[in-house]
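K.L.:
Please work out how this folds:
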Amino acid sequence: MALDKAPWKVGVVGYGRLGQSLVSHLLAQGPELGLELVFVWNRDPGRMAGSVPSSLQLQDLAALGERHPDLVVEVAHPQIIHESGAQILRHANLLVRSPSALANQTTERQLLGASHRWNHAVFVARGALWGTEDISRLDAAGGLQSLRVTMATHPDGFRLLGPLASAHITGPRTVLYEGPVRGLCPFAPRNSNTMAAAALAAPSLGFDNVIGVLVADLSLTDLHVVDVELKGPPGPSGQSFAVQTHRENPAEPGAVTGSATVTAFWRSLLGCCQLPSRPGIHLC
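P.N.:
Presented below is the predicted three-dimensional model:
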């Protein structure tokens, strides 16, 4: 279905697996949906050669304003949000694929400040988080007491930094981290986005009180498994409302992004284009 405001000019930052899929979708389906791809930027521009029309290749990210985008989509790395997120918001709404960047409080403040100053929205893709709306509604109603997200996959699917990069795999299933999501994101920026989305969906708990668990499982050669467990406060009987979800996302061996996440991200892009452009951080 075409968007009410057409065409929406979209820029893509990052040309890895997800970026390539997104660009392909925009070129093939964008016009009929009221979306116009106006640029693609990648840290290594050579990766775009032969697959992205030269007229769409942006060599300098600082020059994105010359393309007059309505929406810039980050599908690169959290570092892009740290370095350029606030500047992007000067020119356009921003759709974030790497919400782990928002665990950095300075980055979060900068994005919120730029969002309000330039009247542009920060949209965050829910990614692999199942039940995002339910979590948000329960949190807004004061019915959420705890939230725990466990992500398990084969060690080859991790891109870890600092102490986690040298963690020793002690058996077929090893817990690499268990604790507040804020403490995990700096050391697993590309493997903690689902947990970061959960922290944003439940602001009463946030990055400091949503618990993230990262598990290396040698049996999961072609799967990313996400378990979400939440509880509400005890009721009159002393029992608590509780929900558990188990999501298995097929993935190529060693891949950071699961197959279903690619489709989910495209739906997030279409969804945010139909939301009002208002300052603040919004899941989509």
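K.L.:
From here on, just use CA atoms for contacts and neighbour counts.
P.N.:
OK.
K.L.:
need the helices for the stretch 1-150 of the chain, in chain order.
P.N.:
Read by DSSP state H, counting those that start in this stretch, the stretch 1-150 of the chain holds these helices, from start to end of the chain: 17-33, 78-89, 105-118, 132-140.
K.L.:
Identify each buried residue in the longest one, please.
P.N.:
By neighbour count, and taking 16 or more other Cα atoms under 10 Å as the criterion, the buried residues in helix 17-33 are Leu18, Gly19, Gln20, Leu22, Val23, Leu26, Gly30, Leu33.
K.L.:
could you list every residue that touches the most centrally placed residue in the chain?
P.N.:
The chain has Arg97 as the residue nearest its centroid, 3.3 Å off, counting by Cα atoms, centre = their mean. Residues near Arg97 by Cα atoms under 8 Å, 6 or more residues apart in numbering: Val73, Glu74, Val75, Ala76, Val124, Ala125, Gly127, Asn193.
K.L.:
Just give the nearest non-adjacent residue to Ala101, would you?
P.N.:
Counting by Cα to Cα, 6 or more residues apart in numbering, Ala101 lies nearest to Pro78, which is 5.0 Å off, once chain neighbours are set aside.
K.L.:
Kindly report the same for Glu248.
P.N.:
Using Cα to Cα, 6+ apart and skipping the chain neighbours, the partner closest in space to Glu248 is Val225 (4.6 Å).
K.L.:
and the gap between that neighbour and Arg109?
P.N.:
For Val225, the distance to Arg109 equals 32 Å [Cα to Cα, to the nearest Å].
K.L.:
who's more crowded, these two?
P.N.:
Summary of the neighbour comparison: Val225 and Arg109, criterion other Cα atoms under 10 Å, with Val225 having more neighbours (20 against 13).
K.L.:
Need the contact partners of the strand or helix carrying the more buried one.
P.N.:
Using DSSP states H and E, Val225 sits within strand 223-234. Outside strand 223-234, the residues that touch it by Cα under 8 Å, 6+ apart are 128-130, 143-154, 240-252, 258.
K.L.:
give me the number of residues near the nearest residue to Ala264 once chain neighbours are set aside?
P.N.:
When the adjacent residues along the chain are set aside, Ala264 lies closest to Gly127, with 6.2 Å between them (Cα to Cα, 6+ apart). Burial of Gly127 is recorded as 27 neighbouring residues (other Cα under 10 Å).
K.L.:
Could you do Glu178 as well?
P.N.:
What Glu178 shows, counting by other Cα under 10 Å, is a neighbour count of 16.
K.L.:
Let's see this one next, to set against the first:
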Amino acid sequence: MAGSVPPSLQLQSLAALGERHPDLVVEVAHPKIIQESGAEILRYADLLVGSPSALADQTTEQQLLEASHRWSHAVFVARGALWGTEDITRLDEAGGLQSLRVTMATHPDGFRLEGPLATAHSTRPRTVLYEGPVRGLCPFAPRNSNTMAAAALAAPSLGFDRVIGVLVADFSLKDMHVVDVELSGPPGPTGRRFAVHTHRENPAEPGAVTGSATVTTFWRSLLGCCQLPSKPGIHLC
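P.N.:
Sure, this is the predicted structure:
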């Protein structure tokens, strides 16, 4: 912040947050911020979570919910690169969602992986690094699983344990992030299922974690949550 933010506007310690009387705190740094300080922030302000992968940790999610209701502040979660968020939620609420799968593919340089995924090697042009429940992916790809985490929040009947996340390293995607969302409902009277498949290509600087269009989407989420009522709970925006 030095040189770009006046010292008077810099907060050196979250312990002094209450002295600033904020309306909204925006997190865009790392899920650890939410896990370590999210509940305390809610004591003083609404919170916009830019790293929804933090909520894959059940203790963190519960702490945020309890703090939100205790202090009557809202937890807003940015949808990021997830296309069709409202449609997914409406279908889920109507009992029409049976499966949801989110695949994110980009060049290996665009990943910031931890744990066992950090040592995974992409020896082929296209390699699946992970395929399974989103809850199992978020701790090892905290900055590359936010779209999948948003999907889990958009479909609470499936949640982090039943929404499937797929992380793909693709050497051909040097300047692009590709997100595929596939969902289906239960069989109808004819035995056929309702199904949707969206394919999103998001330009990105080589090696970037976030695509260019996602920045605009986050800005719209920020403006949108400022117009929503501050009511307890976790709300996608």
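K.L.:
Quick TM-score on the pair, please.
P.N.:
The pair, once superposed, lands on a TM-score of 0.99 when counted by TM-score structural alignment, normalised by the length of the second structure; 237 aligned residues with a Cα RMSD of 0.5 Å.
K.L.:
how far away is the counterpart of Pro125 of the second structure in the first structure from Leu160 of the first structure?
P.N.:
Pro125 of the second structure maps onto Pro172 in the first structure when the alignment is built from TM-score structural alignment. Taking Cα to Cα as the criterion, Pro172 of the first structure is separated from Leu160 of the first structure by 19 Å.
K.L.:
Those two: which has the busier surroundings?
P.N.:
Applying other Cα under 10 Å to Pro172 of the first structure and Leu160 shows that Leu160 carries more neighbours, namely 19 against 11.
K.L.:
Aligned against the second structure, show me the partner of the more buried one.
P.N.:
Counting by TM-score structural alignment, which is the criterion used here, Leu160 of the first structure corresponds to Leu113 in the second structure.
K.L.:
What of Ala28 of the first structure?
P.N.:
Under the alignment (TM-score structural alignment), Ala28 of the first structure pairs with no residue of the second structure.
K.L.:
cool, and Ala198 of the first structure?
P.N.:
Counting by TM-score structural alignment, Ala198 of the first structure lines up with Ala151 in the second structure.
K.L.:
how many other residues sit next to that match?
P.N.:
The burial count assigned to Ala151 of the second structure is 31, neighbours taken as other Cα under 10 Å.
K.L.:
Distance of the alignment partner in the first structure of Ala16 of the second structure relative to Gly232 of the first structure?
P.N.:
In the first structure, Ala16 of the second structure lines up with Ala63, judged by TM-score structural alignment. Counting by Cα to Cα, the gap between Ala63 of the first structure and Gly232 of the first structure amounts to 48 Å.
K.L.:
Tell me which of those two has more neighbours.
P.N.:
For Ala63 of the first structure versus Gly232, the count of surrounding residues by other Cα under 10 Å is larger for Gly232: 18 against 11.
K.L.:
shouldn't Val75 of the first structure be in contact with Leu18?
P.N.:
Yes: in this structure, Val75 of the first structure is within contact of Leu18 by Cα atoms under 8 Å, at 6.6 Å.
K.L.:
show me the contacts for His235 of the second structure.
P.N.:
His235 of the second structure is in contact with Ala74, Val75, Phe76, Val77, counting by Cα under 8 Å, 6+ apart.
K.L.:
Kindly present those residues as CSV, with separate columns for distance to Arg220 of the second structure and neighbour count.
P.N.:
As requested, the contacts of His235 of the second structure are arranged in CSV below (distance: Cα to Cα, whole Å; neighbours: other Cα atoms under 10 Å):
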residue, distance to Arg220 of the second structure, neighbour count
Ala74, 17, 26
Val75, 16, 30
Phe76, 13, 28
Val77, 12, 26
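K.L.:
so how many other residues sit close to the aligned residue in the first structure for Gly211 of the second structure?
P.N.:
Gly211 of the second structure is assigned Gly258 in the first structure as its aligned equivalent, the criterion being TM-score structural alignment. Gly258 of the first structure is flanked by 22 other residues according to other Cα under 10 Å.
K.L.:
Quick one: residues contacting the residue nearest to Gly258 of the first structure when sequence neighbours are not counted.
P.N.:
If the residues on either side of it in the chain are set aside, Gly258 of the first structure comes closest to Ala251, at 4.4 Å by Cα to Cα, 6+ apart. Residues touching Ala251 of the first structure, when contacts are defined by Cα under 8 Å, 6+ apart, comprise Asp222, Leu223, His224, Thr257, Gly258, Ser259.
K.L.:
Likewise for Ser100 of the first structure?
P.N.:
Contacts for Ser100 of the first structure were tallied using Cα under 8 Å, 6+ apart; they are Pro78, Cys185, Pro186, Pro189, Arg190, Ser192, Asn193, Met195, Ala196, Ala197.
K.L.:
Under a three-state scheme, what state does the closest residue to Gly110 of the second structure other than its chain neighbours occupy?
P.N.:
Setting aside the residues directly before and after it, Gly110 of the second structure is nearest to Gly207 in space (Cα to Cα, 6+ apart), at 4.2 Å. Secondary structure assignment for Gly207 of the second structure (DSSP: H, G, I helix; E, B strand; the rest coil): coil.
K.L.:
how far away is Gly207 of the second structure from Lys174 of the second structure?
P.N.:
When Cα to Cα is the yardstick, Gly207 of the second structure and Lys174 of the second structure sit 8 Å from each other.
K.L.:
what touches both of those two?
P.N.:
In the contact map built from Cα under 8 Å, 6+ apart, the residues linked to both Gly207 of the second structure and Lys174 are His107.
K.L.:
Using the three-state scheme, assign Phe207 of the first structure.
P.N.:
Following three-state DSSP, Phe207 of the first structure is assigned to helix.
K.L.:
Trace it over to the second structure, please.
P.N.:
Matched by TM-score structural alignment, Phe207 of the first structure corresponds to Phe160 in the second structure.
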